[in-house]
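> this one's sequence-less:
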């Protein structure tokens, strides 16, 4: 079995089942449990560990933990509620999810979500700034 980088994902190829798997999707579908991923791939945890270390440079549990937080961030950026993200990613308690998110990103999920709402990239475009400065110079309010 080999793990290869394909576009922006990791693929398990030459597996014992003869199938290729997207590791990110497989890990999510198996609730980020190493034993469940091994069962799906038809290999032992020891072999999976060796393959991960050889091809990715991280143990499977570490990689899955990191991948879980990447998925969490994407879901929060997409507007999902913190409680829903925690549940979807298999956390038994929102507090555990919050603590893990903070450990990885240095910011709580709540603060992360609030910071995303404050920043409006559409208002940062050059066209928007030029239009609003033009209106102000002509005596118009932005609300008009």
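Thanks, I have the structure now. Not measured: the values here are computed from a predicted model. Numbering: from 1, shown residues only.

> hey, let's count contacts and neighbours off CA atoms from now on
Will do.

> wait, isn't residue 48 in contact with residue 63?
No: with contact taken as C-alpha atoms under 8 Å, residue 48 and residue 63 are classed as non-touching, separated by 11.8 Å.

> which one of these two has more residues nearby?
The neighbour comparison of residue 48 against residue 63 (other C-alpha atoms under 10 Å) goes to residue 48, with 22 against 16.

> How much space separates that one from residue 114?
39 Å (C-alpha to C-alpha, to the nearest Å).

> Just say helix, strand or coil for residue 4.
The local conformation at residue 4, judged by DSSP: H, G, I helix; E, B strand; the rest coil, is strand.

> For the protein, which segments count as strands?
Using DSSP state E, the strands of the chain run over residues 2-6, 9-13, 21-22.

> Turn those strands into a markdown table, columns for distance to residue 73 and mean neighbour count.
Putting those into a markdown table (distance: least, C-alpha to C-alpha, whole Å; neighbours: other C-alpha atoms under 10 Å) gives the following:
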| stretch | distance to residue 73 | mean neighbour count |
| --- | --- | --- |
| strand 2-6 | 21 | 15 |
| strand 9-13 | 16 | 17 |
| strand 21-22 | 19 | 17 |
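
> ok, structure two:
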């Protein structure tokens, strides 16, 4: 089966779309945006902030900014799905309009749900935003109607963070110095625990290993530099990847496309 993964700017500023048909297994990663999607064909199993989740045809799939997740097909011929990725600033604006209250805390999205009405609304919004025309009244109205059904019914409030002080110190270092080389021994020394305990505790509390977390931070930095029009080789060196080929592999493992294709589609 030929893999097809394509990202596009949408007709509404602050949202981009993605269409995929793939048997690829995605490594654990996260996005900076809110994601709302639909499984069109096949089924997948994924790790999420709420545990392991299976999703099949017609199911809505969702992810919150910074939420670690992955994805693997449950059938040999893969699965097909569509996604809307919404910038947090736009999400906040739309959610506040719906709540008629500024700076109100926003509920988080569940990773999977079955809702025939929501599915129909998603299909309508995706069709409107997938075109080349500038978004008009119909697209804005459809997006608000989608969120007005989604948030009150299918949101949840996040529990207090269970991240320990030791793991918080390691995460802070990786956040502050993602372009620098790091060793597991040095991170364990910073945390004041053994290397094995660091690996286990970091993965339990944050959903991924220290190495995967660092790769995700570098990928996020790379996307920002690519948006500025920087050459890909310069981007790879600036964010800490060994070379451009290394950056290519990380993009493919987590986003399913190369940096070049990503830049041409969204930057």
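Perfect, thanks for sending it. For clarity, every value in this text was computed on a predicted model and none was experimentally measured.

> Now the TM-score, please.
After superposition, the two chains reach a TM-score of 0.54 (TM-score structural alignment, normalised by the length of structure 1), with 109 aligned residues with a C-alpha RMSD of 3.5 Å.

> show me what contacts residue 85 of structure 2?
By C-alpha atoms under 8 Å, 6 or more residues apart in numbering, residue 85 of structure 2 lies in contact with 15-18, 33-36.

> Filter these down to the ones in strands?
Cross-referencing these against strands under DSSP E gives 15-18, 34-36.

> Grab the nearest non-local neighbour of the alignment partner in structure 1 of residue 191 of structure 2.
By TM-score structural alignment, residue 191 of structure 2 lines up with residue 41 in structure 1. Distances taken as C-alpha to C-alpha, 6 or more residues apart in numbering place residue 15 nearest to residue 41 of structure 1, at 6.3 Å, with adjacent residues excluded.

> Now do the equivalent of the one you found over in structure 2: how many residues are near it, please.
Matched across to structure 2, residue 15 of structure 1 falls on residue 166, judged by TM-score structural alignment. Residue 166 of structure 2 is flanked by 18 other residues according to other C-alpha under 10 Å.

> same deal with residue 48 of structure 2?
Neighbours of residue 48 of structure 2 (other C-alpha under 10 Å): 22.

> can you check the one 3 residues further on too?
Residue 51 of structure 2: 10 surrounding residues under other C-alpha under 10 Å.

> Show me the helices in structure 2, by range?
Here structure 2 has its helices, by DSSP state H, at 88-99, 116-129, 137-154, 165-176, 184-191, 195-206, 210-227, 232-239, 244-255, 259-266.

> In structure 1, point out the residues matching the third one.
Following TM-score structural alignment, helix 137-154 of structure 2 has no partner segment in structure 1.

> Okay, buried residues for that helix please.
For helix 137-154 of structure 2, burial by neighbour count (16 or more other C-alpha atoms under 10 Å) applies to 139-140, 142-148, 150-151.

> what's the most distant pair in the residues you listed?
Distance extremes for the buried residues of helix 137-154 of structure 2: the farthest pair is 139 and 151 at 18.3 Å, using C-alpha to C-alpha.

> ok so, going back, isn't the match of residue 15 of structure 1 right next to residue 189, touching?
No: checked against C-alpha under 8 Å, the pair residue 166 of structure 2 and residue 189 is beyond contact range at 9.9 Å.

> and residue 109 of structure 2, which of the helices of structure 2 is closest to it?
Nearest to residue 109 of structure 2 among the helices of structure 2 is helix 137-154 (6.8 Å), distances taken as C-alpha to C-alpha.

> now that closest one against helix 88-99, angle please.
Using axes from the mean of the first three to the mean of the last three C-alpha atoms, to 10 degrees, the direction of helix 137-154 of structure 2 lies 80 degrees away from that of helix 88-99.

> and helix 137-154 of structure 2, what does it pack onto?
Judged by 3 or more C-alpha pairs under 8 Å, 6 or more residues apart in numbering; DSSP states H and E, the packing partners of helix 137-154 of structure 2 are helix 88-99, helix 116-129.

> chain center to that helix: distance?
20 Å (C-alpha atoms, centre = their mean, to the nearest Å).

> angle of it against helix 116-129?
150 degrees.
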